[in-house]
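**Q** Starting from these lines, generate the structure:
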Amino acid sequence: MTHTALDPLRFAVGTLTAIPVRPPASFERRVTVPGMLLAPVAVLPLGLLVAGVLWGGRELGLAPLAVAAAAIAVLALGSRGFHLDGLADTSDALASSYDAERSLAVMKRGDTGPAGAAAIALVLAVQVGAAAALLAPAWGPVLAGALVCASRGVAVVLCVRGLPPARTTGLAASYVSSVPPAAIVGLWLVLAAALCAVAALADLPWWRGLLCAAVALAAVAWLARRAVRRFGGVAGDVMGAAIEVALALMLLAAT
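**A** You can find the predicted model right below:
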């Protein structure tokens, strides 16, 4: 099947955002692997949208918490709530049973239980509160937008070679355990450097960028370990959970 150079980007945009794009010619690994590496670029429009909402609300003198909540709501709409759904399903699966098959069945069922509802409420509370704090620095909204893009890079970490998929079928199986470690290290060096630069632009210590990257990687490492022990590997919902948790911790670390 003929592929075009834009297919990986189309895959990334179509998977991670609600932006309408033509689907790629196929979902083979030569499309999905570079597509996952392009995740931070694919969500650049959402990062700009979050920065714009925060900046506009601040300039209009609106209530900081309400502005931050609006920015996070716009982000959720821009990703179809896909990652929040993954957070809820993963939390319910982790709380359901120590049996891998039963846990995966709960995850696939999709209805939100107490653990999933609590996880969404807590993670969104941290995201909104931290985003409100970033209204104070002049370039704080830009840093928040950059963190939105960088947080999508944790999905690539969960695709590292050697980390098994929880299921052998489904879209996630086409890119889990497919990305070389060197590519992930290179991507995160670029992301960390970019975050350091934006933090300095926002009149914050440059090392805040390193801290944001470090907490995101620590969170995804913990979640990967839990997923392997409880589910036997990584599922698409686990990636959504990792993105939402990483964003919350990165926003908090930036404050």
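
**Q** rest of the way, CA atoms for contacts and neighbours
**A** Fine.

**Q** gap between the two ends of stretch 32-49?
**A** 25 Å (CA to CA, to the nearest Å).

**Q** residue ranges of the helices in the protein, please?
**A** With DSSP state H as the criterion, the chain has helices at 7-16, 29-37, 39-42, 44-59, 64-78, 82-96, 100-109, 114-133, 140-151, 154-157, 181-201, 207-231, 236-254.

**Q** As CSV, the ones you listed with distance to R22 and mean neighbour count would be great.
**A** Formatted as CSV, those follow (distance: least, CA to CA, whole Å; neighbours: other CA atoms under 10 Å):
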stretch, distance to R22, mean neighbour count
helix 7-16, 7, 23
helix 29-37, 14, 22
helix 39-42, 14, 24
helix 44-59, 17, 20
helix 64-78, 17, 19
helix 82-96, 19, 24
helix 100-109, 27, 18
helix 114-133, 31, 19
helix 140-151, 22, 26
helix 154-157, 22, 27
helix 181-201, 26, 18
helix 207-231, 30, 19
helix 236-254, 21, 25
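
**Q** In CSV, list the ones you listed along with distance to Y175.
**A** Formatted as CSV, those follow (distance: least, CA to CA, whole Å):
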stretch, distance to Y175
helix 7-16, 11
helix 29-37, 6
helix 39-42, 13
helix 44-59, 21
helix 64-78, 23
helix 82-96, 17
helix 100-109, 19
helix 114-133, 25
helix 140-151, 18
helix 154-157, 9
helix 181-201, 13
helix 207-231, 15
helix 236-254, 10
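
**Q** Without its sequence neighbours, what residue ends up closest to P114?
**A** D92 (7.4 Å; CA to CA, 6 or more residues apart in numbering).

**Q** Next one: the closest residue to L251 other than its chain neighbours relative to A69, how far apart?
**A** In space, L251 comes closest to A130 once its chain neighbours are excluded; the distance is 5.5 Å by CA to CA, 6+ apart. Separation of A130 from A69 (CA to CA) stands at 10 Å.

**Q** For G47, see how far away A136 is.
**A** Taking CA to CA, one finds A136 at 18 Å from G47.

**Q** quick one more, to check against the first:
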Amino acid sequence: MKGWALALSWLTVLPVRTDAPAAPVAAAAIRWAPIVGALLGAVAGGVLLGLAALGVPGLAAGLLTVGFLAAATRGMHVDGLADTADGLGCFGPPERALAVMRDGGAGPFAVVTLLVALGAQASALAALAPSGVAALAAVALAGAAGRAGFAWVCRRGVPAARPGGLGATVAGSQPWWMAPAWWIVLAVAGFLGWGWRGVLAIGVGAVLVVALSWHTARRFGGMTGDVLGAASEVATTAALVLLATGGPTGSAG
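**A** Predicted coordinates:
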């Protein structure tokens, strides 16, 4: 259970106390991440439904729910997305890109990427809100899908781009099949709730994570903790948009 506790400590604001993580515990935390994502998504879905019940307009409810998720994760994932966008957007060798990512400021690539990703999430949540319990299930599935990509970014054979930090702790810690196994499980859940649209929601996110991991490993010389955050936001956004498209179907609707 140390891996579970570490996953909660890393990925949420919950005050879970853990020791300095040994390599096996850090690897276990990455494997637990989709469960943490599902729980965060379920709570966020409850927030969305509560706001809708109070009569908050759909887009405002979606934006507030996105804000809740950012606060519940200490903003780590959105920060990772922003830093990764700036790193990919700059010219020069990997060292230059990594320096830009460490800078802490938000450049134009980061700003535009955040506007698109968070705006798409908020709009999708607004479309999901009228579907009631199905909306809660959709946000939970999207949250799990976002964190399932961690295992692919951390697969064996991909080194850390720089020493120290979360990336160096978990780089190369996962067998190649771990992420596909999670994607299959989530695709089955998506099919049960939304038919083939649910499968597509997981599949598109998986393809985007694979492409992101390949490109960032080539551009940065490996993976970083920021890439984990970017992978989470990309897959979550894809899942929410596709699940919100066309209205609820299947048993979840």
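
**Q** Any idea what the TM-score comes out to?
**A** Superposed pair, TM-score by TM-score structural alignment, normalised by the length of structure 2: 0.91. Supporting alignment: 243 aligned residues with a CA RMSD of 1.5 Å.

**Q** hang on, the earlier thing: could you find the counterpart of the residue nearest to P114 of structure 1 in structure 2?
**A** Aligned counterpart of D92 of structure 1 in structure 2: D86 (TM-score structural alignment).

**Q** and whatever residue of structure 1 lines up with A122 of structure 2, what is it in contact with?
**A** Aligning on TM-score structural alignment places A122 of structure 2 opposite V128 in structure 1. Residues in contact with V128 of structure 1 (CA atoms under 8 Å, 6 or more residues apart in numbering) are L65, A68, A69, I72.

**Q** Next, the distance between the ends of stretch 86-98 of structure 2.
**A** End-to-end distance of stretch 86-98 of structure 2 (CA to CA): 9 Å.

**Q** correction: stretch 170-181 of structure 1
**A** For stretch 170-181 of structure 1, the separation between the terminal residues is 23 Å (CA to CA).

**Q** Identify the residue of structure 1 aligned to S131 of structure 2.
**A** Aligned partner of S131 of structure 2 by TM-score structural alignment: P137.

**Q** Next, count neighbours for that match.
**A** Using other CA atoms under 10 Å, P137 of structure 1 is surrounded by 16 other residues.

**Q** Now do it against V148 of structure 1, distance only.
**A** P137 of structure 1 is 17 Å from V148 of structure 1, by CA to CA.

**Q** can you check A183 of structure 1 too?
**A** Distance from A183 of structure 1 to V148 of structure 1, counting by CA to CA: 20 Å.

**Q** same thing with A73 of structure 1?
**A** 13 Å.

**Q** chain center to stretch 93-101 of structure 1: distance?
**A** Relative to its chain's centre, stretch 93-101 of structure 1 lies at 23 Å (CA atoms, centre = their mean, to the nearest Å).

**Q** what does that stretch rub up against?
**A** R102, S103, L104, V106, M107, A115, R230, F231, G232.

**Q** cutoff 7 Å now
**A** By CA atoms under 7 Å, 6 or more residues apart in numbering, the surrounding residues in contact with stretch 93-101 of structure 1 are S103, L104, V106, M107, A115, R230, F231, G232.

**Q** Switch those residues over to TSV; also include distance to P165 of structure 1.
**A** Below are those laid out as TSV (distance: CA to CA, whole Å):
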residue	distance to P165 of structure 1
S103	14
L104	12
V106	17
M107	14
A115	23
R230	12
F231	9
G232	7
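
**Q** Name the nearest of these relative to I243 of structure 1.
**A** Nearest to I243 of structure 1 among those is M107, at 16.8 Å by CA to CA.

**Q** residues in contact with A18 of structure 1?
**A** Neighbouring residues of A18 of structure 1 by CA under 7 Å, 6+ apart: G78, S79, R80.

**Q** and which of these is nearest R10 of structure 1?
**A** S79 (14.4 Å).

**Q** What is the equivalent residue in structure 2 for that closest one?
**A** Mapped onto structure 2 by TM-score structural alignment, S79 of structure 1 lines up with T73.

**Q** wait, isn't its match in contact with L14?
**A** No. The pair T73 of structure 2 / L14 is not scored as a contact, 9.0 Å apart, by CA atoms under 7 Å.

**Q** Please say which of those two ends up with more neighbours.
**A** T73 (19 against 13).

**Q** could you measure V16 of structure 2 against L6 of structure 2, distance?
**A** 8 Å.

**Q** sorry, that was for T113 of structure 2
**A** Using CA to CA, T113 of structure 2 is found at 29 Å from L6 of structure 2.

**Q** do the same with P93 of structure 2
**A** As for P93 of structure 2, its distance to L6 of structure 2 is 34 Å (criterion: CA to CA).

**Q** do S131 of structure 2 as well
**A** 34 Å.

**Q** With V209 of structure 2 instead?
**A** On the measure of CA to CA, V209 of structure 2 and L6 of structure 2 end up 23 Å apart.

**Q** got it, and V66 of structure 2?
**A** 24 Å.

**Q** Please compute how far stretch 142-155 of structure 2 lies from its chain's middle.
**A** How far stretch 142-155 of structure 2 lies from its chain's middle: 7 Å, per CA atoms, centre = their mean.

**Q** Contacts for it, please.
**A** Residues from elsewhere that reach stretch 142-155 of structure 2 (CA under 7 Å, 6+ apart): 30-31, 33-35, 37-38, 40-41, 170-176, 178-179, 182-183, 186, 202, 206, 209, 213, 223, 228, 231-233, 235-236, 239-240.

**Q** what stretch of structure 1 lies opposite it in the alignment?
**A** Stretch 142-155 of structure 2 corresponds to residues 147-160 of structure 1 when matched by TM-score structural alignment.

**Q** since we're on G55 of structure 2, how many residues are nearby?
**A** Look at G55 of structure 2: counted by other CA under 10 Å, it has 10 neighbours.

**Q** gap between it and A134 of structure 2?
**A** Relative to A134 of structure 2, and taking CA to CA, G55 of structure 2 is found at 18 Å.

**Q** Could you do A140 of structure 2 as well?
**A** Distance of A140 of structure 2 to A134 of structure 2, given as CA to CA: 10 Å.

**Q** Now for these two: what residues contact both?
**A** By CA under 7 Å, 6+ apart, no residue touches both A140 of structure 2 and A134.

**Q** re earlier: ok, and the contacts of V128 of structure 1 in structure 2?
**A** Retained in structure 2 by both residues aligned by TM-score structural alignment, their matches' CA atoms under 8 Å are the following of the contacts of V128 of structure 1: L65, A68, A69, I72.
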